[in-house]
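# what's the 3D shape of this:
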Amino acid sequence: MQRIGLVVSPGCSPISLAAMSVFELANMLTDPPTYDLHVLSERGGQVGTSLGMSLTTEPFNAADAYDTLIVAGGLTVESATPGLIDFVRRAPKHARRVASICIGAFVLAEAGILDQRRATTHWFYARDMQKQFPKVKVDEDRIFVNDGPVWTSAGMTAGIDLALAMVEADLGEDVARNIAKKMVVYHRRAGGQSQFSALLELAPKSDRIQKALAFVRDNLQKPLTVNDLADAASLSPRQFSRAFHAETGQSPAKAIEHLRLEAARLMMEQSRHPIDTVAQQTGFADRDRMRRAFLRAYGQPPQVIRRNARSQMDA
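The predicted structure follows:
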């Protein structure tokens, strides 16, 4: 079995445990179970969390071998103890993967593990991390980053996405998809996805408008009209347009373009599909229309964004 160790410190956020639930569910779907799960701390015993509850932990030991070691984060950046830094610094000698959730990345950085590597953390702390650790190539706009044997995730629920990606690497896409379904995760986010989601920015309040936006997300490759979205929301076109603008501050057409841009940029950065294919699959119909949308939104054409993403990966 693969030993998974989650390292916690006083004040850690309990949401980091959600990442361990991914591995727990993987064990339910595999026979025999794949993962041996441990919650670790420097001294073991009870460790207080940011919610005031305590976690029962095992003391970590430099001699113990873990396939995957994950450092949990808290709500604020605190100085790590010398014992924790030393343990994490030694981890790559024994572990196949070393990872962090949220601001746990600061511990990896302080241990020197992130030097000359790409990494991410919660967007609120990303620039502080870059200033404090200039040798780290901080990518503040990513859900998670996998740079060789080192994995880092953005804040809060991004730890779930990181763990799902690890399970997919170990056990395949079908197992990861089934786990996401069991966890009622809205959809599995790829590491390259921005921490700033177009759907989150729209922030619709009513179920009807949320349902219409979900319809858009699932049908980006198709021509979409106000009538289509109104039907999905069970409203008349006039009622829908008025309600949509009131809740999102945007017209339906502008919102559709933003969602298409987000999907197209992700495909440009993470796939090798021809530009024409990306344009068709994200509903832009042709590359010229997609190029104009990219220039309006990002100030760069799709080819440049793909080239920059590949240069970062190569680096």
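# from here on, contacts and neighbour counts on C-alpha atoms
Fine.
# For E247, pull up the helix or strand it's in.
helix 237-248 (DSSP states H and E).
# Could I get the buried residue list for that helix?
Using 16 or more other C-alpha atoms under 10 Å as the test for burial, helix 237-248 gives P237, F240, S241, A243, F244, T248.
# Name the residues that touch the host helix or strand of V278?
Per DSSP H and E: V278 is located in helix 275-281. Helix 275-281 has contacts (C-alpha atoms under 8 Å, 6 or more residues apart in numbering) with L220, Q221, A264, M267, M268, A285, D286, R287, M290, P302.
# again with stretch 188-205
Residues outside stretch 188-205 that contact it (C-alpha under 8 Å, 6+ apart) are 123, 141-146, 154, 161-162, 164-165, 177, 180, 210, 213, 244, 247-250, 255, 258-259, 262, 266, 269-270.
# Isn't R265 up against Y298?
No: between R265 and Y298 there is no contact under C-alpha atoms under 8 Å: 9.8 Å.
# if we can go back for a sec, separate out the buried members of the contacts of stretch 188-205.
Neighbour counting with 16+ other C-alpha under 10 Å marks 123, 141-146, 154, 161-162, 164-165, 177, 180, 210, 213, 244, 248, 255, 258-259, 262, 266, 269-270 as buried within those.
# Among the residues you listed, name the ones in strands.
Within the buried ones among the contacts of stretch 188-205, residues falling in strands by DSSP state E are F144, V145, N146.
# in this structure, which spans are helices?
17-29, 82-90, 105-110, 126-132, 158-171, 173-182, 198-202, 207-218, 226-233, 237-248, 252-270, 275-281, 287-298, 302-314 (DSSP state H).
# residues contacting L37?
R3, I4, G5, M20, F23, E24.
# Quickly note the distance from it to N178.
For L37, the distance to N178 equals 20 Å [C-alpha to C-alpha, to the nearest Å].
# Please provide the structure for the following sequence as well, for comparison with the first:
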Amino acid sequence: MAVYDGVVLLDAAGPMQVLHGSGGYRIRLASVDGRSVRTDIGVPLGVDLALDDVDGPVDTLLTPGYAHPDGDRPGEPYLNLLRDISHRARRVASVCTGALLLAEAGLLDGRRATTHWAACAELASRFPRVAVEPDAIYVRDGPVVTSAGVTAGIDLGLALVEEDHGPDLARAVAKYLVVFLQRPGGQSQFSVRGAVATPRHPALRRLLDSVAAEPAGEHTLASMAARAAVSERHLTRLFRREVGLTPGQYVERIRVEAAQVLLETGAAGVASVARSCGFGSDETMRRAFLQVLGTTPTAYRQRFHTSHAIPFST
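Here you go, the predicted model:
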């Protein structure tokens, strides 16, 4: 983790707590000069070494953010070292406004990314070669993962654990920390969308995003082919080659995951959830749940629904 004076404490602590809790990583903090740094709230943060002393291959290079818009941020020496280490890293990640530091180092050019909602406009305007996704909790584009603000670093950490060690360990860490494995929120965080490699075909990339953003929309093969300006046969080939699913399977899984969120966190009836997510009927959703999850919507809700009406102890 590349830290500096002014780094947001929770940007650093959140993902570190997750990664440490998984038991699957050796975490080292590095600053430009190898000295301790002062966080945004004045708490000092010890480091292990200087960035210039980071040698050999690195599994993950993680860049936490600074307080937006006027917090202290690192200068050119930090960016140069960040750029150098990134070439030896298997994966580069950022929390919050750390995405702007990655962009300044040229590491987000031509990629999709996100950052704190208050900094998305700045990221888009200053770095037009970055495709900003303001609604996402985190965005994975090839070997680069960026996350939204502050506590989204915890979501990022859980995503990295799931990617490296599987969902069971990530779920266990989330349960211990009393957080969502995948919090209810922007459609971009859905695991089926996050697990799909970024398609090379730009029309297909836009199509996947549109389905994830509006699960209940009209996503028949014919309508999707028309939106992508390709034939139905060619669209099916593109999906199989670049997504590993048929168009219908992808739409079904996106709708199932949208329904999971509503069943976990809302009070709407199963029939209402089915309509909201584009299934049309509860029986159609029931068949989709059995196909994708091996359980029914009612059984899923009974197992995973969380009530928000928890009284405080007095």
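# Can you calculate the TM-score here?
For this chain pair, the superposition-based TM-score is 0.60 by TM-score structural alignment, normalised by the length of the second structure; 215 aligned residues with a C-alpha RMSD of 3.4 Å.
# More neighbours: which of R265 and Y298 of the first structure?
R265 (22 against 13; other C-alpha atoms under 10 Å).
# Can you report how many residues neighbour I305 of the first structure?
18.
# same check, this time on A279 of the first structure
A279 of the first structure: 25 neighbours (other C-alpha under 10 Å).
# can you check the one 4 residues further on too?
The burial count assigned to G283 of the first structure is 23, neighbours taken as other C-alpha under 10 Å.
# thought it was touching R260?
Yes: between G283 of the first structure and R260 there is a contact under C-alpha under 8 Å: 6.8 Å.
# quick check, nearest of the buried residues of helix 237-248 of the first structure to T76 of the first structure?
For those, the minimum distance to T76 of the first structure (C-alpha to C-alpha) is 31.4 Å, reached by T248.
# Tell me how far the nearest residue to the closest one once chain neighbours are set aside lies from L213 of the first structure.
Nearest non-adjacent residue to T248 of the first structure, counting by C-alpha to C-alpha, 6 or more residues apart in numbering: L202, 5.0 Å away. Distance, L202 of the first structure to L213 of the first structure, by C-alpha to C-alpha: 9 Å.
# Next: R292 of the first structure.
23 Å.
# Same check on F23 of the first structure?
Distance from F23 of the first structure to L213 of the first structure, by C-alpha to C-alpha: 31 Å.
# now swap in D174 of the first structure and tell me
Separation of D174 of the first structure from L213 of the first structure (C-alpha to C-alpha) stands at 26 Å.
# Which position in the first structure pairs with E163 of the second structure?
E163 of the second structure maps onto A169 in the first structure when the alignment is built from TM-score structural alignment.
# what about that match, neighbour count?
11.
# contacting residues around it?
Counted by C-alpha under 8 Å, 6+ apart, A169 of the first structure has zero contacts.
# For the alignment partner in the second structure of S100 of the first structure, give its distance to A258 of the second structure.
Taking TM-score structural alignment, S100 of the first structure has S94 as its aligned residue in the second structure. In this view, S94 of the second structure and A258 of the second structure are 26 Å apart by C-alpha to C-alpha.
# do the same with D40 of the second structure
Distance of D40 of the second structure to A258 of the second structure, computed by C-alpha to C-alpha: 36 Å.
# burial count for the counterpart of V184 of the first structure in the second structure?
Residue correspondence to the second structure (TM-score structural alignment): V184 of the first structure is matched to V178. Using other C-alpha under 10 Å, V178 of the second structure has 9 neighbouring residues.
# Which position in the second structure pairs with E140 of the first structure?
By TM-score structural alignment, E140 of the first structure lines up with P134.
# ok so, going back, buried subset of the contacts of helix 275-281 of the first structure?
Using 16+ other C-alpha under 10 Å, the buried ones in the contacts of helix 275-281 of the first structure are L220, Q221, A264, M267, M268, A285, D286, R287, M290, P302.
# Give the equivalent position in the second structure for the first one.
So that's L220 of the first structure. For L220 of the first structure, no residue is aligned by TM-score structural alignment.
# Format the ones in strands among the buried ones among the contacts of stretch 188-205 of the first structure as JSON lines; extra columns: distance to I85 of the first structure.
Listed next are these as JSON lines, based on distance: C-alpha to C-alpha, whole Å:
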{"residue": "F144", "distance to I85 of the first structure": "22"}
{"residue": "V145", "distance to I85 of the first structure": "21"}
{"residue": "N146", "distance to I85 of the first structure": "21"}
